[in-house]
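Asker: Sequence and computational prediction follow.
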Amino acid sequence: MTFDYYDTLSTAQQRVYRMSDGVAALRVREPHALAPHVEALRLALASGERALLEDATARLGDALCERLDVAAAKVEVLEVRPSSETGELHGLYTQAPGHRPRIQVWMRTARHGRVVAFRTYLRTFLHELCHHLDFLLLELPHSFHTEGFFKRESSLFHQLVPRLNTSSSRRRPRSSRV
């Protein structure tokens, strides 16, 4: 399946789109070893302190990039999301010749200035990181939002925040009273 904008792309861009769409997952070496970075990010976000969150996010990004054998992007955490009539900007990936690629993530909602939820923040960061990985790891000349792109984002998230094992989280049977 392609998204609606596929038909507006050039033939070369459509080829890149299909290449991107064909990669559904990125495998991180020893993702469980990143748990302390994920927890530090969660705690920093809960503190509401921008500088702490920026440091924790950058450390997680550096560790992920190291495990994927790519150069890390510069991470910048900003306060309140910019907004317009069309919505809020959650994150942004930029690259310019001669400059280190940059990931920007906003930590507070535009409307109420509240710190965003942990999963939302982490997914936003991973979304922007996937743009970075499209260029450096997959060596794509463009980074398109494809089904494959969103699956890669999800694959990273689930390696960092594993799903609960349903067999171990079942309730124990209640003992009957006599």
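Answerer: Received, thanks.
Asker: When you work out contacts or count neighbours from here on, use the C-alpha atoms and nothing else.
Answerer: Fine.
Asker: And for the residue minimising distance to the centre of the chain, nearest residue in space, chain neighbours not counted?
Answerer: Compute the mean C-alpha point of the chain, and by C-alpha atoms, centre = their mean the closest residue is Leu126, 0.9 Å away. Spatial nearest neighbour of Leu126, excluding adjacent residues (C-alpha to C-alpha, 6 or more residues apart in numbering): Glu153 at 5.9 Å.
Asker: For that neighbour, what is the enclosing helix or strand?
Answerer: helix 147-160 (DSSP states H and E).
Asker: How far does that helix sit from its chain's centre?
Answerer: Chain-centre distance of helix 147-160: 8 Å, with C-alpha atoms, centre = their mean, to the nearest Å.
Asker: And for stretch 30-37?
Answerer: Worked out by C-alpha atoms, centre = their mean, stretch 30-37 lies 15 Å from the chain centre.
Asker: Any buried residues in it, and which?
Answerer: Pro31, Leu34, Ala35, His37 (16 or more other C-alpha atoms under 10 Å).
Asker: do stretch 133-141 as well
Answerer: Leu133, Asp134, Leu136, Leu137, Leu138, Leu140.
Asker: for comparison:
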Amino acid sequence: MPRSAYERSKSVETIAWQEHPLARSLALRLLQESSGESRQAIGQALLDVLDDAAGLPPCKLTVADRPQRHRKREGRLEMKTYGYYRCDWDAGEARRGSIRIYNLTAIRQQILSPKVFLETLLHEWVHHYDFAGLRLDRSPHTSGFFARIRAVAETLGVGFVAPPKREASIGPLRAVDDVVPPGPSRLRPGGTDPPTWIRDQIAALFGRKEP
């Protein structure tokens, strides 16, 4: 019986790729940048190198100079989104991957710290690797997922930006799935309504459920 996406994600702790010296220098340069324009240019160059090294289709980066999407409850910050990954399905494969990162913090609207920006970029790229490289139909936040982030960060010489070993996103704020699934027409030929887990993800990201 085929293993589930969760089981496969949990079992893989490394990235299958060919190391590229340029990737390390680009990652270190990102730690020196703060403007959205510079982060987008250097971040895109880093993604291009990572995609090439791992044999993945291109992934487009957008750095938005706007506050992180967030939600409050009783005046307190309950949830915020650093960024997200999305892709389309084409002939059973992930294509047209894209990453969006918000360059300003949710409440104070300060520039995102270099460490957090780089960790977010690597986090979202591992989602790209899961869909386009491991060919998972979902990219859950398993212990293997976070191990893959650490593996990439350590290879790039920036292991200190990676999160500590954990099973899923843990912190004072509610965890939010940062993957926007492909449209229902691609997942379910014939236009059948998407399953509940997709609708819940969209609601978590955008504050509403798809009709």
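Answerer: In hand now; what should we look at? Here the structure is a predicted model, which is why all the values come from computation and not from measurement.
Asker: Can you check which strand is longest in structure 2?
Answerer: strand 93-104 (DSSP state E).
Asker: what angle sits between whatever helix or strand comes next after it and helix 143-155?
Answerer: Next helix or strand after strand 93-104 of structure 2 toward the C-terminus (DSSP H and E): helix 114-128. For helix 114-128 of structure 2 against helix 143-155, the angle by axes from the mean of the first three to the mean of the last three C-alpha atoms, to 10 degrees is 120 degrees.
Asker: what span of structure 1 lines up against helix 114-128 of structure 2?
Answerer: Per TM-score structural alignment, the counterpart of helix 114-128 of structure 2 in structure 1 is residues 118-132.
Asker: what comes into contact with that stretch?
Answerer: 42, 45, 61, 73, 90-93, 101, 103-105, 107, 143, 149-150, 152-154, 156-157 (C-alpha atoms under 8 Å, 6 or more residues apart in numbering).
Asker: Filter those residues down to just the buried residues.
Answerer: Among these, those classed as buried by 16+ other C-alpha under 10 Å are 42, 45, 61, 73, 90-93, 101, 103-105, 107, 143, 149-150, 152-154, 156-157.
Asker: about what we covered before: distance of the residue nearest to Leu126 of structure 1 relative to Arg111 of structure 1?
Answerer: 26 Å (C-alpha to C-alpha, to the nearest Å).
Asker: For burial, what's the neighbour tally of Tyr164 of structure 1?
Answerer: If you look again at residue 164 of structure 1, you'll see it is Leu, not Tyr. Leu164 of structure 1 sits with 8 neighbouring residues when counted by other C-alpha atoms under 10 Å.
Asker: Assign it to helix, strand or coil.
Answerer: Following DSSP: H, G, I helix; E, B strand; the rest coil, Leu164 of structure 1 is assigned to coil.
Asker: Pull the contacting residues for it.
Answerer: So Leu164 of structure 1 contacts nothing (C-alpha under 8 Å, 6+ apart).
Asker: so whichever helix in structure 2 runs longest aligns onto which residues of structure 1?
Answerer: Determined from DSSP state H, the single longest helix within structure 2 is helix 36-54. Helix 36-54 of structure 2 corresponds to residues 50-68 in structure 1, going by TM-score structural alignment.
Asker: any residues touching that stretch, and which ones?
Answerer: 27-29, 34, 37-38, 40-41, 44-45, 71-79, 107, 129, 137.
Asker: Not counting sequence-adjacent ones, nearest residue to Ser9 of structure 2?
Answerer: Gly144 (5.7 Å).
Asker: Perfect, that will be all.
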